[in-house]
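Undergrad: Give me the fold of what follows.
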Amino acid sequence: MADALDILLSKQACAELVYTLARGLDRCDRDMLLSVFHSDATDDHGGFKGTAAEFVDWVTGLLPSMERTQHLIGNVLIDVKGDHAVGEACFMANHDMTSADGKPIRMIAAGRYLDRFERRDGVWKISHRHAVYDWNANLERTDTWDRSPGSPRVFGERGKGDPLYAHRATLNNG
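TA: The predicted model follows:
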């Protein structure tokens, strides 16, 4: 039973890393992104290949060219063997941006993240990520919500001003 519990906890820890990386991308949170990788981890995103730290620098330099992003993660499957694991997670990443001719578009990229995880000193982190792309689409953006300061809606934003950070802080205050 102890082995089954360790495998279950290991799978959950690895899945949390996948979700946290997606959160870090959408919030443009460099520290959060770095926290999911081992210091010697690598990344292969097709257009980028290198260390995970270099990937974080590359992607945090690229994301500000987009108004907003949302990475949706699904079908997360993790296989664990001792202190090593491999995972596949489907993603659909929405990127609100401007086309080359100046029109607002939503570029959707979909594919899978193939991750290698290692548990070192009792802590799971990603040792390598490989992004595999399945399809993409560029769509006309039709967002009609009032985004002015007087809007009744609360909108997400990049960085620590996003409502997520205050929401997470309530855990420490309650």
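
Undergrad: For the rest of this, base every contact and every neighbour count on C-alpha atoms.
TA: Fine.

Undergrad: now the strands for the chain?
TA: 37-44, 49-51, 68-81, 84-98, 104-120, 123-140 (DSSP state E).

Undergrad: Can you tell me which of those strands is nearest to Leu5?
TA: Shortest distance between Leu5 and the strands of the chain, using CA to CA, is found for strand 68-81: 11.7 Å.

Undergrad: List the buried residues in that closest one.
TA: Under the neighbour-count criterion of 16 or more other CA atoms under 10 Å, strand 68-81 has 68-71, 73, 76, 78, 80 buried.

Undergrad: One more: stretch 17-37?
TA: Residues of stretch 17-37 classed as buried: 17-30, 32-34, 36-37 (neighbour count, 16+ other CA under 10 Å).

Undergrad: Tell me the span between the first and last residue of that stretch.
TA: With CA to CA, to the nearest Å applied, stretch 17-37 spans 9 Å between its terminal residues.

Undergrad: Dump the buried residues of strand 68-81 to CSV, plus distance to Val154.
TA: Output for the buried residues of strand 68-81, formatted as CSV (distance: CA to CA, whole Å):
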residue, distance to Val154
Arg68, 14
Thr69, 16
Gln70, 16
His71, 19
Ile73, 23
Val76, 29
Ile78, 35
Val80, 40
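
Undergrad: Quickly name whichever of these is closest to Thr170.
TA: Using CA to CA, Gln70 comes nearest to Thr170 of these, at 23.6 Å.

Undergrad: Need the nearest residue in space to the closest one, chain neighbours excluded.
TA: Asn94 (5.1 Å; CA to CA, 6 or more residues apart in numbering).

Undergrad: ok, that neighbour touching Ala137?
TA: No: under the criterion of CA atoms under 8 Å, Asn94 makes no contact with Ala137, lying 9.6 Å away.

Undergrad: one more to put side by side:
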Amino acid sequence: MDQALQELLDRRQIEDVVARYARTLDWLDDDGQASCYWPDAEIDYGFFKGKAADFLPVVMDIERGSDRRWHMLGGLIVKFHSETTASSECYGIFAGARRQEDGSLAGNLYGGRYLDEWEKRAGEQGDEWRISNRLYLVDWQSDLVNQPDFTPNPDFPLPTAQIAESGHPLYRPM
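TA: From the prediction side, this is the model:
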């Protein structure tokens, strides 16, 4: 029973890291994004292959180049190999949009999967799980044209937030 309970706790910690990964990209939280990877993690996104410490400034610059970004990860499956190592796979959808010459917002919608290796090591807050190796695979892409601006639609006025830099007033560290 103790091993099963520990595995549930460890699985929950990994789920939190996956959720934090998406959230910190969208809110442009550099430190939160860094907390998802061990600095020596091997990263392969195709356009970048190397260590996580070198990847973080690259990916955050890409995210800052978008006027709108949105990541959703789900379908996470975790397999534990030991008390300190695991593998996972999850699906991800990412949408990004930039201001076009005509003033409209347009971009792309991507679907892919994250093939991750995990290690539980001593961290700032005790033992913690972080990604130690990541391979990102793109499965499909679709164009997003004529996306809504950052002002509420008068016919259906839902609130909007333009996140252009770190430290947005609505961002709540969690």
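
Undergrad: List the TM-score for the superposed pair.
TA: The TM-score (TM-score structural alignment, normalised by the length of the first structure) is 0.84; 165 aligned residues with a CA RMSD of 2.4 Å.

Undergrad: To Arg153 of the first structure, which of the strands of the first structure lies closest?
TA: With distances scored as CA to CA, the stretch of the strands of the first structure nearest to Arg153 of the first structure is strand 68-81 (16.2 Å).

Undergrad: And that closest one, what does it pack against?
TA: helix 2-27, strand 84-98 (3 or more CA pairs under 8 Å, 6 or more residues apart in numbering; DSSP states H and E).

Undergrad: Using JSON lines, please lay out these together with distance to Pro64 of the first structure.
TA: Shown next, in JSON lines, are those (distance: least, CA to CA, whole Å):
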{"stretch": "helix 2-27", "distance to Pro64 of the first structure": "10"}
{"stretch": "strand 84-98", "distance to Pro64 of the first structure": "10"}
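
Undergrad: Could you check how many residues crowd around Trp118 of the second structure?
TA: Residues lying near Trp118 of the second structure (other CA atoms under 10 Å) number 24.

Undergrad: before we move on, back to that, how about the strands of the first structure in JSON lines, adding distance to Ser10 of the first structure?
TA: Formatted as JSON lines, the strands of the first structure follow (distance: least, CA to CA, whole Å):
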{"stretch": "strand 37-44", "distance to Ser10 of the first structure": "16"}
{"stretch": "strand 49-51", "distance to Ser10 of the first structure": "24"}
{"stretch": "strand 68-81", "distance to Ser10 of the first structure": "7"}
{"stretch": "strand 84-98", "distance to Ser10 of the first structure": "8"}
{"stretch": "strand 104-120", "distance to Ser10 of the first structure": "9"}
{"stretch": "strand 123-140", "distance to Ser10 of the first structure": "8"}
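
Undergrad: quick one: which of those strands is nearest Phe155 of the first structure?
TA: Comparing the strands of the first structure against Phe155 of the first structure with CA to CA, the closest turns out to be strand 68-81 (10.7 Å).

Undergrad: The closest one against the second structure, how far on average?
TA: By mean CA distance after the TM-score superposition for the first structure, the fitted strand 68-81 of the first structure averages 0.9 Å away from its aligned residues in the second structure.

Undergrad: Need the contact partners of that strand.
TA: With contacts defined as CA atoms under 8 Å, 6 or more residues apart in numbering, strand 68-81 of the first structure is touched by 7, 10-11, 14-15, 19, 22-23, 25-26, 85-97, 157-158.

Undergrad: Spatially central residue for the second structure, please.
TA: Against the mean C-alpha coordinate of the second structure, by CA atoms, centre = their mean, the closest residue is Ala22 at 2.8 Å.

Undergrad: now the residue lying closest to that residue once chain neighbours are set aside: how far from Gly167 of the second structure?
TA: Spatial nearest neighbour of Ala22 of the second structure, excluding adjacent residues (CA to CA, 6+ apart): His71 at 5.2 Å. Distance, His71 of the second structure to Gly167 of the second structure, by CA to CA: 18 Å.

Undergrad: Then Ile14 of the second structure?
TA: 25 Å.

Undergrad: higher neighbour count, those two?
TA: Legend: neighbour count by other CA under 10 Å for Ile14 of the second structure and Gly167, higher for Ile14 (24 against 13).

Undergrad: doesn't Arg116 make contact with Gly87 of the first structure?
TA: Yes: Gly87 of the first structure is in contact with Arg116 according to CA under 8 Å; the separation is 6.5 Å.

Undergrad: returning to that earlier point: identify, out of the helices and strands packed on strand 68-81 of the first structure, the most deeply packed stretch.
TA: strand 84-98 (a mean of 20; mean count of other CA atoms under 10 Å).

Undergrad: about what we covered before: and of the strands of the first structure, who's closest to Pro152 of the first structure?
TA: Closest approach to Pro152 of the first structure among the strands of the first structure is made by strand 68-81 (19.5 Å; CA to CA).
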